[in-house]
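Peer 1: Build me a model from this:
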Amino acid sequence: MYKGKKQVRKSIATSRLQAGLTLNMTVSRKSEIGYFLQAGDDEVFLHRNEARGPLDVGEEVEVFLYHDHENRLAATMDLPYVGLGEYGWLEVVDLSARMGVFLDNGTKKDLLLFLDDLPKLRDEWPRPGDRLLVTLKRDKLGRLLAQLVTEEEVTKISAPADERMKNKTVEGTVYKVIAAGAFLLTEDEHILFIHRDEMTERMRLGQTVRCRVSYVREDGRLNGSMKERKEVQYETDADKLLRYLVNRDGAMPYTDQTEADIIREKFQMSKSSFKRALGKLMKERRIEQVDGWTKLIQHEEA
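Peer 2: This is a model prediction of the structure:
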């Protein structure tokens, strides 16, 4: 299920205790450093640091089972934000180049998303403060790990959008990065895709961005862009060139014949955007190109 505010609790009957279970257990005995809890014939230890105050023998408590830092099955009364069989957004709290990223799941031990489940490019990894849509899984040794949302599950979670969304500004969080672009889930749980050509920066898993809806597909999914609408972008690029010319006393050695890599380095825009901006300014009779230079046209004052 998709993680809302309510936590789904699991119970056990005769099954063995495993990490990831949230269940009610009874305090069977005490020790100097904690409590032994029992459910059926199974017993697990609850450290005093993981209890919410003193407990009495015979008292029933709700706990979450996990493996502690010494890889022993243990209990905590800090219940997780996301449990087994649930999906939810968890915040990234730390990175490890050797292991992966660690997520805050509401317990003292952070949850690991293993590096094999992360993008191959390190600059597409999430950063601390980013959020990932995950569930829990167990590895071969029964230890808990995070698992990214599957495409099948995000389809169940998502809601279709309608045509009224076109050109609206939305906020979304990246749940998947591919070579062609990034998939986001918006605040209203619409699936939105941003092609790399429509990005203003390389996007990473878990990043939250604001973008414009450029197209609403028949299936209710959205295409988005981090760039301004073309007519607005033309105006922005043209203003940028005018400011550059003014700061250079009205002339620059760049024209529509200048190499694309030079244009990108000098103006942080593509050659086609540069040519469109030049064309707009020439049409308005604000600039001219002379002998390989672009110059401001000085209009005589009336």
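
Peer 1: use CA for all of it now, contacts and neighbours both
Peer 2: Will do.

Peer 1: So which residues of the chain form helices?
Peer 2: Defined through DSSP state H, the helices belonging to the chain, from first to last, are 151-157, 230-247, 260-267, 271-283.

Peer 1: Now the second one, please; I'll put the structures next to each other:
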Amino acid sequence: MLGKLNRLTVLKDSSPGLFLDGGELGEILLPGDAIPKGAAPGDVLEVFIYRDSEDRLVATTRKPLATVGDFAGLKVKEVHPRMGAFLDWGLRKDLLLPNAEQDRRVQVGETVVVCVFIDHQTERIIATTRLQGHLDHTPAPFKIGYEVSLLIASETPLGYNAIINNSRLGLLYRSELATPLAIGQRCQGFVRAIRSDGKIDLGLDPQGYQRVAPLADRILAAIHSNKGSLPYSDSSSPEEIRDAFQTSKKAFKQALGNLYRQRLVELHGAGIRLKSGKA
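Peer 2: This is a model prediction of the structure:
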């Protein structure tokens, strides 16, 4: 219940606010400035339970950017030399990222990917950038081509580590990406491979025909709108391809190959053009 969204019944009204039935936790205050208009005893409200600055359990109708057990990209609002960093998680009281839970010292203004959890020594909700102990390391239940939700966690020489479905880690290869990604960014992706060591390779586009066909259609439309030819081919640089089609060179070459096989386009100098009779 602590650190989660709950549906609680209003027990009574008072000058500080409404008191909610917290079950084993007892009565929990929903302060007056957070009370929905018209709320009264007997109503059931969806609230988030956390501890205030005096360690009292309180409720809020505001929804945080992450709850206990979630991974999220949160912005650093303040850094305290002894206590740690304070993160904006959508509530009035900022979320503490203790110094001991930082894998490196964070800076004001940056977005850091954290896991939100309860420190069982203090019973407070805190954050950590030490993610490994909070990730699922059991065999992945995914199949190749499975669509997943991704949170970009960190950059590596090969690309980006991404948290899959709020549970486990995978890798997006830089060579597969049309544009750089941002730490803390959320996006949809696809499982490309599950390696023998259990590591998961990811892509942002579906594999095979599902990915190639829409891109091939875009290339063909661009050729038509440019009087039947384009100054791009499989020898163009990745940067040129990215600027023109917002895709990787690998995906472009696959789509172009698809158009070649259908005899819709042909090479023309350093570019491509509609095959004779297809204009």
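
Peer 1: Save the helices of structure 1 as CSV, and put in mean neighbour count too.
Peer 2: Rendered in CSV, the data for the helices of structure 1 read as follows (neighbours: other Cα atoms under 10 Å):
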stretch, mean neighbour count
helix 151-157, 13
helix 230-247, 15
helix 260-267, 14
helix 271-283, 18
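
Peer 1: Ok, which of the ones you listed comes nearest Leu205 of structure 1?
Peer 2: Evaluated over these, closeness to Leu205 of structure 1 peaks at helix 151-157, with 14.6 Å, by Cα to Cα.

Peer 1: For the closest one, what is the distance to the chain centroid?
Peer 2: In terms of Cα atoms, centre = their mean, to the nearest Å, the centre of helix 151-157 of structure 1 is found 16 Å from the chain centre.

Peer 1: With stretch 73-86 of structure 2 instead?
Peer 2: Stretch 73-86 of structure 2 sits 21 Å away from the centroid of its parent chain (Cα atoms, centre = their mean).

Peer 1: what does that stretch contact?
Peer 2: Stretch 73-86 of structure 2 is contacted by residues 87-89, 94-100, 106-114, 151, 153, 183-185 when judged by Cα atoms under 8 Å, 6 or more residues apart in numbering.

Peer 1: can you give me the strands in the stretch 51-200 of structure 2?
Peer 2: 57-60, 71-80, 84-88, 95-98, 111-119, 124-128, 147-155, 159-164, 168-173, 186-194, 200-203 (DSSP state E, counting those that start in this stretch).

Peer 1: Columns mean neighbour count and distance to Ala279 of structure 2 on top of those strands, output as JSON lines?
Peer 2: Putting those into JSON lines (neighbours: other Cα atoms under 10 Å; distance: least, Cα to Cα, whole Å) gives the following:
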{"stretch": "strand 57-60", "mean neighbour count": "22", "distance to Ala279 of structure 2": "63"}
{"stretch": "strand 71-80", "mean neighbour count": "21", "distance to Ala279 of structure 2": "49"}
{"stretch": "strand 84-88", "mean neighbour count": "22", "distance to Ala279 of structure 2": "56"}
{"stretch": "strand 95-98", "mean neighbour count": "22", "distance to Ala279 of structure 2": "60"}
{"stretch": "strand 111-119", "mean neighbour count": "20", "distance to Ala279 of structure 2": "50"}
{"stretch": "strand 124-128", "mean neighbour count": "22", "distance to Ala279 of structure 2": "59"}
{"stretch": "strand 147-155", "mean neighbour count": "21", "distance to Ala279 of structure 2": "37"}
{"stretch": "strand 159-164", "mean neighbour count": "23", "distance to Ala279 of structure 2": "40"}
{"stretch": "strand 168-173", "mean neighbour count": "22", "distance to Ala279 of structure 2": "37"}
{"stretch": "strand 186-194", "mean neighbour count": "19", "distance to Ala279 of structure 2": "35"}
{"stretch": "strand 200-203", "mean neighbour count": "23", "distance to Ala279 of structure 2": "34"}
